[in-house]
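>>> got a predicted structure plus its sequence, pasted below:
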Amino acid sequence: MSRQRGNVEERNAAVITGDIVKSQSLSDEDFSRIIQALKAQLTTYARLYDGHFDVFRGDAFQFVTSHSQSVMRIALGIRLALKAMTPSSDIRVSCAVGEVTFRPSEVKTGTGQAFVLSGRGLDELKGQYVSFQCEYGSLARHTSLLTRFADSHLAGLTQTQSETVLAYLVSEDKNHDAVATSLGKTRSNVTRILNASNYRLIAEYLAFMEQEISTVLSGTTI
């Protein structure tokens, strides 16, 4: 449910808080290129998922979306996009679902449990790149191990694998021919890369998280 007072929105939503890994070691040129790519990804996902975002402190960002069930798809999509870049980069992202109050023009000043959980989750990330928290029920505990496995799996993907898996995930047509066409690669090459990436596991994890979040938000407990 969403309520609006003036330009302040109150709703159940998902918040992603993140930052670029080892940004201080990047050259000015590479950092500028990565920030530009990050903003492009955030803009795309904001358009697709009714989202709003801020980039601040140089290498940090927050993204809020009313499509809470898609929060992990958005977070992992941004991560894959940056891993696919030259130079390849990575981000830490903390995702949370709950109540929020925010101004679309200034997301970073938002309040509410989802903002609290997301910010706290990023502070507590140790040896991981992705975490998920939820204000409702035991969903975070229920899915924690799977998220850690998904996180570890993504960390091991190469630049080419990241690019190809992302192309598969965002493609409306999941046929490998369509993915190959979007990348300018042969079908056999795309199939080989996807299979080596265990892409089905990533897709199944995202589908599972979407279903679990939707179930909780519909009022069903786990």
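That came through fine. Numbers count the residues shown, from 1 in each chain.

>>> contacts and neighbour counts: CA atoms only from here.
Will do.

>>> so the residue nearest to the spatial centre of the chain, which state does it fall into?
A centroid search over the chain (C-alpha atoms, centre = their mean) returns residue 75, at 0.3 Å, as the residue closest to the centre. Using DSSP: H, G, I helix; E, B strand; the rest coil as the criterion, the local structure at residue 75 reads helix.

>>> so what's it up against?
16, 93, 95 (C-alpha atoms under 8 Å, 6 or more residues apart in numbering).

>>> so which residues of the chain form helices?
Under the criterion DSSP state H, helices of the chain are mapped to 28-48, 71-83, 113-124, 139-155, 159-170, 176-183, 187-196, 199-217.

>>> so for residue 5, which of those helices sits nearest?
helix 113-124 (18.6 Å; C-alpha to C-alpha).

>>> ok, second structure coming up, stack it against the first:
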Amino acid sequence: MIAVLTGDIVRSTKMSERQYQDLIQLLREHISTLSNSYQARGQVYRGDEFQIHFPDPDFAIKQTILLKLLLITSPVISTPIHCTLSLAFGQHSVMDASPGTSTGPVYVDSGRKLDTSQREALVVTFSDCQNDPSLTLLTSCISHQLNKLTQSQAELLHMYIDSDFVEHQKLADKLGTSRQNISNRLSSMGAHLIRDYIQLINQKLR
């Protein structure tokens, strides 16, 4: 089993030429980082869409949410950059160096779900249980939660997830504030629910 993430930047046509170029550069640099850290491979195509495949699916859901948060907090433009993301877990027929020259059910599932999803949504699909209503509902709730975040909330949540859910005191020390302040902020955005969701998705891979 592998994981394939297909994404689409929302309202990219409203950006200036410079903002758009900076955004594409940000995506390419991030894909390069994922390649170095997790052997993931990806590409930007059709202007504002991208696809990344993860040979080891264990990293996929965490990195998918981190990418969504990275775009929200990006300094490329003054307002958050939102995206639609379709993450699929399943089998492949051919996994080449590039997703564009790879094929199999998991690539088809990821692309089709992106095409039929609402804008800014996060969609997660397992090829062996595509009609699981409980997973669909839970993912929709998490997606709604992520899309409501302010940039400052997204920055803190990114730090929390990227540090593997470090103790609140360590985040407080890093940011020069109190543990209670960090705990209150994380609680208000439902960070523990997002943590549990990531763990649940990874448990389904076992």
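Structure received. Just so we're clear, the structure is a prediction, and the values are computed from it rather than from any experiment.

>>> where does the TM-score land?
The TM-score (TM-score structural alignment, normalised by the length of structure 2) is 0.88; 201 aligned residues with a C-alpha RMSD of 2.0 Å.

>>> quick one: what's aligned to residue 82 of structure 2 in structure 1?
Taking TM-score structural alignment, the alignment pairs residue 82 of structure 2 with residue 90 from structure 1.

>>> isn't residue 159 of structure 1 right up against residue 85?
Yes. Counting by C-alpha atoms under 8 Å, residue 159 of structure 1 does reach residue 85; the two are 7.0 Å apart.

>>> so which of the helices of structure 1 is the most packed in?
Greatest average neighbour count among the helices of structure 1 goes to helix 71-83 (a mean of 24), per mean count of other C-alpha atoms under 10 Å.

>>> which part of structure 2 matches that one?
Helix 71-83 of structure 1 maps onto residues 60-72 of structure 2, going by TM-score structural alignment.

>>> using TSV, lay out the helices of structure 1 together with distance to residue 100 of structure 1.
Output for the helices of structure 1, formatted as TSV (distance: least, C-alpha to C-alpha, whole Å):
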stretch	distance to residue 100 of structure 1
helix 28-48	17
helix 71-83	15
helix 113-124	6
helix 139-155	18
helix 159-170	27
helix 176-183	37
helix 187-196	37
helix 199-217	14
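
>>> how much space separates the counterpart of residue 124 of structure 2 in structure 1 from residue 175 of structure 1?
Under the alignment defined by TM-score structural alignment, residue 124 of structure 2 corresponds to residue 132 in structure 1. Computed as C-alpha to C-alpha, to the nearest Å, the residue 132 of structure 1 to residue 175 of structure 1 distance reads 30 Å.

>>> so between those two, which is more surrounded?
Just comparing residue 132 of structure 1 and residue 175: by other C-alpha atoms under 10 Å the higher neighbour count belongs to residue 132, 24 against 12.

>>> check contacts around the residue nearest to that one when sequence neighbours are not counted.
In space, and not counting its chain neighbours, residue 132 of structure 1 is closest to residue 95: 4.7 Å by C-alpha to C-alpha, 6 or more residues apart in numbering. Residue 95 of structure 1 makes contacts with 14-17, 71-72, 75, 117-118, 121, 130-133, as judged by C-alpha under 8 Å, 6+ apart.

>>> so residue 174 of structure 1 sits against residue 166, correct?
No. Using C-alpha under 8 Å as the test, residue 174 of structure 1 is too far from residue 166 to be in contact (11.5 Å).

>>> counterpart of residue 192 of structure 2 in structure 1?
Here residue 192 of structure 2 is matched to residue 200 in structure 1, going by TM-score structural alignment.

>>> cool, and residue 46 of structure 2?
Alignment note: residue 46 of structure 2 maps to residue 57 in structure 1; criterion TM-score structural alignment.

>>> what is the burial count for that match?
By the measure other C-alpha under 10 Å, the count of residues near residue 57 of structure 1 is 7.

>>> separation between it and residue 115 of structure 1?
Shown here: residue 57 of structure 1 relative to residue 115 of structure 1, a distance of 17 Å by C-alpha to C-alpha.

>>> and for residue 8 of structure 1?
As judged by C-alpha to C-alpha, residue 8 of structure 1 and residue 115 of structure 1 stand 15 Å apart.
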